[in-house]
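In: Okay, here's the prediction I keep looking at, along with the sequence it came from:
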Amino acid sequence: MPREPRYTTKHRFPRIERDEEKVRNVPAWPVIGIFLILLFYFITMAAAFLMPVTLAVLLFFVFVPFRRLMDGIGISSGISAAIVTVGMVMLVGGLGYFVSGPISDIAEDSPRIAERLEERFQTLRENIRPLEEAAERIDEVTNNDEAQEQEQVESEPATSSLDDPGVIGGPATTTTEVSAETVAPPDDIDPQEVTVTVDTQETTTLQAIMETGPSVIGQIVFTLFLLFFLLASGDLLYLKVVQSFDTLGEKRAAYTALREIESALGSYLGAITLINAGLAICIGVTMWIWGMPQPLLWGVAAFILNFIPYLGAVTGVAACFLVGLVSFDDIGTPLLAAASYMALTAIEGQLVTPYFVSRRLQLNTVVVFITVALWAWLWSVLGMVVAVPMLVVLKVLADHIPGLEKLGNFLAGDPPPTLDDDEEEDDDKSATDADNVTAPTATA
């Protein structure tokens, strides 16, 4: 005989019969919106950790073909990783050594540069002073007209009944006298002396560099160590990603996507790096021809800024114009130098890059601009640098993940297909034939 439970419920809620087919669909957009808000907050708060990790993973995909090539000739993955890491350290160190001299000269001449800029802007302000005087005269005429209209309104007699002393309930005059003795402080309270200290010390550029230097160096070291371990592990990362899927088809698709990311990033960053190097040489020589100070620094700056789409070129042109204002007495030479910078970057962006970069790596221009602005807001300068490589990775993943084909098509920069006249006539003819076929059927 089965044993009865010791505790039994005496009162139960009535059971409600529900139709399983009529299930209420809860909209997913609020959940997606909350997730995106939390994701952006996490990306912003964890920037000090996520920035070096992201940069190391992107560099890993770039240098994987080199590591695989070294494996083919019998060199182990650890040695290949050491070669890549040491090479990057030497590259960054050598670049910093060549740039340190011009930067130190600019830092020493910063007071003179600031005074020179102020003088130049004062000259420009004096040149446009006639326009300001004309605007002030227009404002004076307008203000005089408004003042005359206001005086006419105030001079009109008041017709309100409240101002008539003969009307009951007219305005009453009340005078309240307050003695100074009533508001005097009590004698038992001693006056206290309050000292206010105003700190007018401003943070100099050197102090800002000293404050942010340790964190930047720490992130660079962390990036290099993580890159070393990723390369030294060989194909372990690929293997773990492939093993996380169940079926053989999914494993094959995951491995194909990883190799596609590797090829796309390698092709994109390799081509962009070579193009930027050529652009840096051209801009450096052009600045030397115009007599701009520190042409080597201009070349290095152009090489780095051109990794940032659109905004990098604008920053370079503005900096060229400002430095030209400080360096030259006339206004024509700074304008010509800035125009030369803009012309070279325009040729690179409109002709050279589309020719050498494969068509499958071309992205939607609007999406690229919005992505660069978004990551600049999240991660500042490094965000602008890694924005396009991360967009390339997202496009490759969207092309290989079922259900994200429309996203991949939206991110692509291919021009829309154009319909020829013959195709449009064929479409119209097929639509007419379909209407003729359906018409007798509806009559029957």
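Out: Cool, got the structure. Numbers count the residues shown, from 1 in each chain.

In: make it CA atoms for all contacts and neighbour counts henceforth
Out: Noted.

In: longest helix of the protein?
Out: helix 248-290 (DSSP state H).

In: And the helices in the stretch 201-350 of the chain?
Out: Assigned by DSSP state H, counting those that start in this stretch, the stretch 201-350 of the chain shows helices spanning 205-232, 236-243, 248-290, 295-305, 311-327, 332-347.

In: Reformat the ones you listed as JSON lines; add mean neighbour count and distance to Val23.
Out: What follows is these, written out as JSON lines (neighbours: other CA atoms under 10 Å; distance: least, CA to CA, whole Å):
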{"stretch": "helix 205-232", "mean neighbour count": "15", "distance to Val23": "48"}
{"stretch": "helix 236-243", "mean neighbour count": "13", "distance to Val23": "37"}
{"stretch": "helix 248-290", "mean neighbour count": "18", "distance to Val23": "32"}
{"stretch": "helix 295-305", "mean neighbour count": "21", "distance to Val23": "55"}
{"stretch": "helix 311-327", "mean neighbour count": "19", "distance to Val23": "50"}
{"stretch": "helix 332-347", "mean neighbour count": "18", "distance to Val23": "57"}
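
In: ok, and here's another one to check against it:
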Amino acid sequence: MDSQQTRSLSVPIWGLFIIAVIAVLYIAQSVFIPIFMATLIAFLLTPPVSLLAKYHIPRSIGSAIVIVLSSLLIGTLSSYMAEPVGEWVERLPNEIQQIERKLSPFKDSIESVQETTQKVEEMTSISDDGQATQPDVVVKGPNIFYILVDGTQAFLIGVLSFVVLLYFMLAFGHTLILRTSLLFEDKGYQSQILKIARDVQYKLSRYLLLITALNLVLGAAVTLVMWLLDMPTPIVWGASAAFLNYIPYVGPAINLGVITLVSLQTFDSLAQVILPPALLLGLNLLEGQFLQPMFIGRMFTINPVLIFISVLIWGWLWGMAGIFLAVPLLVIMNIILEKNDFQAASHTRHISRK
């Protein structure tokens, strides 16, 4: 079989392989999501674990210390945010009624369109012989108690799996990479795997730390702006801006919609209603278009088209968790491809010199 026939056969084989990988990732998402999330957070928490190791604290103990301190920090922030968030949850029914009252002109127009559509559907539901069609049979699903219990059980299993995997990756991830490289007899392959792993670990941890710092700055700016505009509970909107900014496109859009509804409920004049979401949009654009390129640099610059495609694919596969993981996974792929391209170019130059 010549090389042309081999290449023609490799295309459908690779296509089937990619389809199989996507199917496995979709079907077994309850297994892969904790693994990917733990790997991502492990990159973020590896620097403090390595710092503790320099002070002769074993990685097994240092990993536990870092996880406990991170959990305490998250728990403290959550408890601090619980009161204002709970206040909004209690006020939600009244707030919805006020928003509906302000949007009543638009609501009346929509209801008239719905009534017209319903009448047309009733007219078309009559068959040609003048008799109404039989109503559809609706099969009831499981009750709400079963859904809540099943969802809570899956959530707890996912959280437990995530925490255990995170600890093992922080404590023993470096030895796993070393043993993986030793599976290859070629010293060149061993060295390449170790270099790629170190490069991915360093650059991705740096990327995540910079993104976290920028998100904290964005949250502080949003809190200050919402406080100056007399928005209620400004710290809630700052925290939501910082957290949701980890989710590309979807997160800022959700936060913008929530701020718009709260502003609509809080203020009466159109200028006051528009100002908070407009300033929030401006801060998001400033952070995304200027601060990120300035501080993250060209090292992590990725084409926005690729980012959007990655968000669509991973969001379709794993929902909100996939959207959260889309950009870090793309950064990892970009680092690996750049490493391989650099080594291939170096190998080509070495051969040409000979």
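Out: Now that the structure is in, tell me what you want to look at. Only a predicted model underlies this, so the values are computations on that prediction, with no experimental measurement involved.

In: Quick TM-score on the pair, please.
Out: Superposed pair, TM-score by TM-score structural alignment, normalised by the length of structure 2: 0.81. Supporting alignment: 320 aligned residues with a CA RMSD of 3.1 Å.

In: follow-up on the earlier one: let me know which of the helices of the stretch 201-350 of structure 1 is the nearest to Thr438 of structure 1.
Out: Nearest to Thr438 of structure 1 among the helices of the stretch 201-350 of structure 1 is helix 248-290; the distance by CA to CA comes to 43.9 Å.

In: Let me have the helices of the stretch 201-350 of structure 1 in a markdown table, adding distance to Thr443 of structure 1 as columns.
Out: Shown next, in a markdown table, are these (distance: least, CA to CA, whole Å):
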| stretch | distance to Thr443 of structure 1 |
| --- | --- |
| helix 205-232 | 72 |
| helix 236-243 | 60 |
| helix 248-290 | 51 |
| helix 295-305 | 70 |
| helix 311-327 | 64 |
| helix 332-347 | 64 |
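
In: coming back round to it: helix 311-327 and the longest helix of structure 1, what's the angle between them?
Out: Angle, helix 248-290 of structure 1 to helix 311-327, by axes from the mean of the first three to the mean of the last three CA atoms, to 10 degrees: 20 degrees.

In: Helix 248-290 of structure 1 vs structure 2, average distance?
Out: Following the fit onto structure 2, the mean deviation recorded for helix 248-290 of structure 1 is 0.9 Å by mean CA distance after the TM-score superposition for structure 1.

In: can you tell me what part of structure 2 that helix aligns to?
Out: Under TM-score structural alignment, the alignment places helix 248-290 of structure 1 onto residues 187-229 of structure 2.

In: Map Asn94 of structure 2 onto structure 1.
Out: Alignment note (TM-score structural alignment): Asn94 of structure 2 maps to Arg112 of structure 1.

In: What is the neighbour count of its match?
Out: Burial of Arg112 of structure 1 is recorded as 12 neighbouring residues (other CA atoms under 10 Å).

In: Quick one: name whatever helix or strand follows the host helix or strand of it.
Out: Assigned by DSSP states H and E, Arg112 of structure 1 belongs to helix 110-127. Moving toward the C-terminus from helix 110-127 of structure 1, the next helix or strand (DSSP H and E) is helix 129-155.

In: Would you mind getting the angle between that following helix and helix 110-127?
Out: Orientation of helix 129-155 of structure 1 against helix 110-127 (the same axes, to 10 degrees) gives an angle of 60 degrees.

In: so how far is helix 129-155 of structure 1 off the chain centroid?
Out: Relative to its chain's centre, helix 129-155 of structure 1 lies at 45 Å (CA atoms, centre = their mean, to the nearest Å).

In: One more: stretch 227-244 of structure 1?
Out: Remark: stretch 227-244 of structure 1 is offset 30 Å from the chain centroid, using CA atoms, centre = their mean.

In: excluding its backbone neighbours, what's nearest Phe245 of structure 1?
Out: Among residues not flanking Phe245 of structure 1 along the chain, Lys251 sits closest, at 5.7 Å (CA to CA, 6 or more residues apart in numbering).

In: what's the burial count for Ile296 of structure 2?
Out: Residues lying near Ile296 of structure 2 (other CA under 10 Å) number 16.

In: Tally up the residues packed near whatever residue of structure 1 lines up with Leu103 of structure 2, please.
Out: Residue pairing (TM-score structural alignment): Leu103 of structure 2 is matched to Phe121 of structure 1. With neighbours defined by other CA under 10 Å, the count for Phe121 of structure 1 comes to 13.

In: How about Val141 of structure 1?
Out: Here the count is done by other CA under 10 Å, and Val141 of structure 1 has 11 residues near it.

In: What distance do you get for it to His400 of structure 1?
Out: Separation of Val141 of structure 1 from His400 of structure 1 (CA to CA, to the nearest Å): 68 Å.

In: Please apply the same query to Ser110 of structure 1.
Out: Going from Ser110 of structure 1 to His400 of structure 1 by CA to CA gives 53 Å.

In: between those two, who's got more neighbours?
Out: His400 (17 against 13).

In: That one matches what in structure 2?
Out: In structure 2, His400 of structure 1 lands on Lys339 (TM-score structural alignment).

In: Now its match: which helix or strand?
Out: helix 320-353.

In: In structure 2, what range does stretch 312-327 of structure 1 match?
Out: Across structure 2, the stretch matching stretch 312-327 of structure 1 (TM-score structural alignment) is residues 251-266.

In: The matching stretch vs structure 1, mean deviation?
Out: Stretch 251-266 of structure 2 sits 1.6 Å off on average (mean CA distance after the TM-score superposition for structure 1).

In: number of nearby residues for His350 of structure 2?
Out: His350 of structure 2 has 10 nearby residues by other CA under 10 Å.

In: His400 of structure 1: what's its closest spatial neighbour, skipping adjacent residues?
Out: Among residues not flanking His400 of structure 1 along the chain, Ala257 sits closest, at 6.3 Å (CA to CA, 6+ apart).

In: show me the contacts for the one you found.
Out: Shown in contact with Ala257 of structure 1 (CA atoms under 8 Å, 6 or more residues apart in numbering): 396-397, 400.

In: give me that answer again for 10 Å
Out: 251, 263, 393, 396-401 (CA atoms under 10 Å, 6 or more residues apart in numbering).

In: tell me which of those residues is nearest to Ala232 of structure 1?
Out: Checking those against Ala232 of structure 1 with CA to CA, the nearest one is Ser263 at 19.5 Å.

In: how close does that closest one sit to Ser155 of structure 1?
Out: According to CA to CA, Ser263 of structure 1 and Ser155 of structure 1 sit 83 Å apart.

In: Over to Tyr310 of structure 1?
Out: Using CA to CA, we find Tyr310 of structure 1 at a distance of 61 Å from Ser155 of structure 1.

In: ok, now Gln350 of structure 1?
Out: To Ser155 of structure 1, Gln350 of structure 1 is 68 Å away according to CA to CA.
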